[in-house]
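**Q** Got a predicted structure here, sequence first:
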Amino acid sequence: MILTAHDRDVYLADVVEAGTAGFLTKEEAGEALVEAIRRAVRGEILFTREQLARARQWREEVGQRWEGLTRREREVLTLVAQFQTDAEIARALCISEKTVGHHVSNILSKLNMTSRREAGRWVVEHKLLEL
C-alpha cells in the first residue's frame, strides 16, 4: 500500500502496475487510514474502480507515448517543456545543438506532434516534468 501527498495519475499507474494493495493520499482521515492498513494486511485490494480507470487511461493515453521515448529524448523533452533553447539544452546535456535538433525531431515524430510548444505543453499537462 502506498501513502502519498501526490494524487497524480502517473504515480497511480505505476503503483497499480507494481502490484501494491492500494494508493491512499495523506488526506485520508485517521480511522480510514487505519482501516485501509488492516484491509491491506488481510490481502484485500484497496483500489477504487475510479483509480483503476484513471491508471488504465493514463497508461493508454500518456504512459505508452512517454515510455516510447528513449531516456535521452525524455531528458530533452523535459528541458523543451521548460522553454530552454537548443543551445541551452546542448550545454545542460553535454551534447551538440545538432544532436538536440535530432532528438527534438524524433520526439515530435514519436508523439505525432508538430511543434516544440505542443510537446512542451503535453509534458506540463500530464505532469511529466518531475519524472
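**A** Okay, I see it. Numbering: from 1, shown residues only.

**Q** going forward, measure contacts and count neighbours with C-alpha atoms only.
**A** Noted.

**Q** ok, which stretches of the chain are strands?
**A** For the chain, the strands defined by DSSP state E cover 2-4, 23-25.

**Q** Pick the most deeply packed of the ones you listed.
**A** Among those, strand 23-25 has the highest mean neighbour count (mean count of other C-alpha atoms under 10 Å), at a mean of 18.

**Q** for that strand, packing partners?
**A** Judged by 3 or more C-alpha pairs under 8 Å, 6 or more residues apart in numbering; DSSP states H and E, strand 23-25 is in contact with strand 2-4.

**Q** Which other helices and strands does the strand it packs on contact?
**A** strand 23-25.

**Q** Give me the residues contacting the strand it packs on.
**A** Met1, Ile2, Leu3, Thr4, Ala5, His6, Asp7, Leu12, Val15, Leu46, Phe47 (C-alpha atoms under 8 Å, 6 or more residues apart in numbering).

**Q** Please compare the first structure with the one that follows:
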Amino acid sequence: MTINVVIADDHVLMRQGVSQMLNSHEHISVIDECNDGVELIASVLKHSPDVILMDISMPRMSGLVAIDKILAQRAAAKILVLSMHNEVEYVEAMRDAGAKGYILKESSGESLIDAIKKVAAGKICFPDTEEKNNDGQCQKHISPLSVLTRREREVFFLVAAGNTSKKIAELLDMSLKTAENHRSNIYKKLNLSSSAELIRMAGKAGLLE
C-alpha cells in the first residue's frame, strides 16, 4: 500500500530534496509540496494525505497554528513534524498540540522513512524526552507550556514572536477581546506580567524560532 504524503517547508531545496528521496521509495508518494502553513491547510483539505510532513518555522502561519487548524477540520490527520529544533520544549509542544511524531532534519533518510511508516500505521513516533536528574535517574521533562490550552499555546508563540493583540486576533480569526483574554490567562498561568517576560521565558526555554 502506498503512503501518500504532503510536505510543508519554506526551504525549497530542503523540501525538494526530501520529496525526491521519499518518492524514490516504493511505498511512499509525495502528492503535494507546500511553502507555508496556509498552503498546507488548503492542500490537506484537498488531498487528505495519509501523513502530513511539516516544519515548525514557516512564513504566514507557524507550524503550531497550522496543526491546530488542520486538526480542527481533520481530527484524524497524522502529522509528523520535521524540524531543526532539538530542544525538549519544541518536542513536547508539538506532542501537546496533537502531532503524531517529531523527527530532526539531521536524521538519516532511513529514519525519516521509518517515522513516516510508523505514523501512517497509527503509531506515535517521538524522540526520548527524558532527562537525567542529579541522582542519574531518568525523569520526564515537563514543558512550561503543558499548563496552557492548545489555543493559549498558539497565542503564546505569537506573543513570543512580537505580535500585538490586534495582530494575533487577525491571525487566529478571533475578536480583539478574546485575544487579550487568552494573553491575560497565559500571563496568569505562567506567573508573568508582560510580553517582555514571556519572550525571556521563551528564549530561556529554547522556544524562540
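**A** Structure received. All values reported here derive from a predicted model rather than from experimental measurement.

**Q** Show me which of the contacts of strand 23-25 of the first structure is closest to Gly30 of the first structure.
**A** Nearest to Gly30 of the first structure, judged by C-alpha to C-alpha, of these is Leu3 at 12.3 Å.

**Q** There's contact between the closest one and Val34 in this structure, I believe.
**A** No - in this structure, Leu3 of the first structure is not within contact of Val34 by C-alpha atoms under 8 Å, at 11.7 Å.

**Q** still on that earlier bit, most neighbours among the contacts of strand 23-25 of the first structure, please name it.
**A** Neighbour counts for the contacts of strand 23-25 of the first structure, by other C-alpha atoms under 10 Å, peak at Leu12, which reaches 24 neighbours.

**Q** Now do the helices for the second structure: every range, in order, please.
**A** 12-23, 37-47, 63-73, 88-97, 109-120, 150-160, 165-171, 176-189, 195-204 (DSSP state H).

**Q** Nearest approach to His141 of the second structure belongs to which of those helices?
**A** helix 88-97 (7.3 Å).

**Q** Redo the helices of the second structure as JSON lines? Include distance to Ile3 of the second structure.
**A** Output for these, formatted as JSON lines (distance: least, C-alpha to C-alpha, whole Å):
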{"stretch": "helix 12-23", "distance to Ile3 of the second structure": "10"}
{"stretch": "helix 37-47", "distance to Ile3 of the second structure": "12"}
{"stretch": "helix 63-73", "distance to Ile3 of the second structure": "19"}
{"stretch": "helix 88-97", "distance to Ile3 of the second structure": "22"}
{"stretch": "helix 109-120", "distance to Ile3 of the second structure": "7"}
{"stretch": "helix 150-160", "distance to Ile3 of the second structure": "28"}
{"stretch": "helix 165-171", "distance to Ile3 of the second structure": "32"}
{"stretch": "helix 176-189", "distance to Ile3 of the second structure": "38"}
{"stretch": "helix 195-204", "distance to Ile3 of the second structure": "36"}
